[in-house]
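Engineer: give me a model of this one.
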Amino acid sequence: MTNTETALKEAVAIEGAVGAALVDYTSGMALGTIGGGKDFDLNVAAAGNTDVVRAKVRTMEHLGLKDEIEDILITLGGQYHLIRLLKNRSGAGLFLYLALQKDRANLAMARHQLKRIEDSLEV
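Structural biologist: Predicted coordinates for the structure are as follows:
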């Protein structure tokens, strides 16, 4: 099992990664961050993406969809932003957030690696 710090280090080691965070979407607080910078505040990203997750969960409820969100992809001109909702018991209400440089990232591989990190993460 992997702790939060190790999981975030593994996430930011994914090819093209700019930064990563583990976020509690009930509060919008980042439980841990790595990477980012003065022009990319991961705490602001964590809070903002909490609204994205809440909106999607609420929409699924209104539609009566009985499925689970695996991940949410936001594609920007130069970046991918991946939001991976944690499904294990210890990760309920949490998501992994990963920002990637589009020109250096392999999106399919990044999704695969985030799933592997999720599977080993113990919060």
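Engineer: alpha carbons only for contacts and neighbour counts from here, please
Structural biologist: OK.
Engineer: so Arg104 is in which element?
Structural biologist: Assigned by DSSP states H and E, Arg104 falls within no helix or strand.
Engineer: who's in contact with the residue nearest to it when sequence neighbours are not counted?
Structural biologist: Spatial nearest neighbour of Arg104, chain neighbours left out: Gly16 (4.6 Å); criterion: C-alpha to C-alpha, 6 or more residues apart in numbering. Gly16 is in contact with Leu100, Gln101, Lys102, Asp103, Arg104, Ala105, Asn106, counting by C-alpha atoms under 8 Å, 6 or more residues apart in numbering.
Engineer: ok, now how distant is Gly16 from Gly78?
Structural biologist: Distance from Gly16 to Gly78, counting by C-alpha to C-alpha, to the nearest Å: 11 Å.
Engineer: please apply the same query to Lys38.
Structural biologist: Distance from Lys38 to Gly78, by C-alpha to C-alpha: 18 Å.
Engineer: could you pull out the strands for this protein?
Structural biologist: In the chain, the strands defined using DSSP state E lie at 17-24, 29-35, 71-75, 79-85, 94-101.
Engineer: to compare with the earlier structure, here is another sequence to fold:
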Amino acid sequence: MTIESTLKEAMSIEGALGVALVDYESGMSLGVLGGGPQLDLELAAAGNTEVVRAKQRTLKSLGLQEEIEDILITLGTQYHLIRPLARARGGLFLYLALDRGRSNLALARHRLKALESELEV
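Structural biologist: Sure thing, here's the model as predicted:
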């Protein structure tokens, strides 16, 4: 599945507000869909690179030989879900913003995981 079709599929997740595929080495987005005046996805994607980097540093400092499956940030009206791609694809993560009132977090996590496995970069 291409980046564009992956982003379109992610936007079909109930409650999706925006999605991006991000390179966390550079902070640059490889693709963005959705967002708007209330959600600047380019800015959010760049900012979330710091979240991913910080968590990776923490795992390394703790000596944990674990991979991050996803990172959840819960806001009053939104969920922000960060899913780093397998290391084989190097330095990328999917970032999905959801409306809390219209989404099912468990289903969104499941769907994002499936999209990751289908994505061809």
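Engineer: TM-score of the superposed pair?
Structural biologist: The TM-score (TM-score structural alignment, normalised by the length of the second structure) is 0.98; 121 aligned residues with a C-alpha RMSD of 0.7 Å.
Engineer: which among the contacts of Gly16 of the first structure end up buried?
Structural biologist: Neighbour-count burial (16 or more other C-alpha atoms under 10 Å) applied to those gives Leu100, Gln101, Lys102, Ala105.
Engineer: quick one, what contacts the spatially closest residue to Tyr97 of the first structure that is not a sequence neighbour?
Structural biologist: Leaving aside its chain neighbours, Tyr97 of the first structure sits nearest to Ile83 (4.6 Å; criterion: C-alpha to C-alpha, 6+ apart). When contacts are counted by C-alpha under 8 Å, 6+ apart, Ile83 of the first structure touches Asn49, Asp71, Ile72, Leu73, Phe95, Leu96, Tyr97, Leu98.
Engineer: nearest to Gly28 of the first structure, of the buried ones among the contacts of Gly16 of the first structure?
Structural biologist: Checking these against Gly28 of the first structure with C-alpha to C-alpha, the nearest one is Leu100 at 20.9 Å.
Engineer: which residues touch the closest one?
Structural biologist: Going by C-alpha under 8 Å, 6+ apart, Leu100 of the first structure touches Glu15, Gly16, Ala17, Val18, Gly19, Gln79, Tyr80, His81.
Engineer: pretty sure the first one sits against Leu107.
Structural biologist: I take that to be Glu15 of the first structure. No: Glu15 of the first structure lies out of contact with Leu107 (C-alpha atoms under 8 Å); the separation is 9.5 Å.
Engineer: looking at the two, which has the bigger crowd around it?
Structural biologist: The residue with more neighbours, out of Glu15 of the first structure and Leu107, is Leu107; 18 against 15, by other C-alpha atoms under 10 Å.
Engineer: and that one, what pairs with it in the second structure?
Structural biologist: Aligned counterpart of Leu107 of the first structure in the second structure: Leu105 (TM-score structural alignment).
Engineer: same check, this time on Lys38 of the first structure
Structural biologist: Aligning on TM-score structural alignment places Lys38 of the first structure opposite Pro37 in the second structure.
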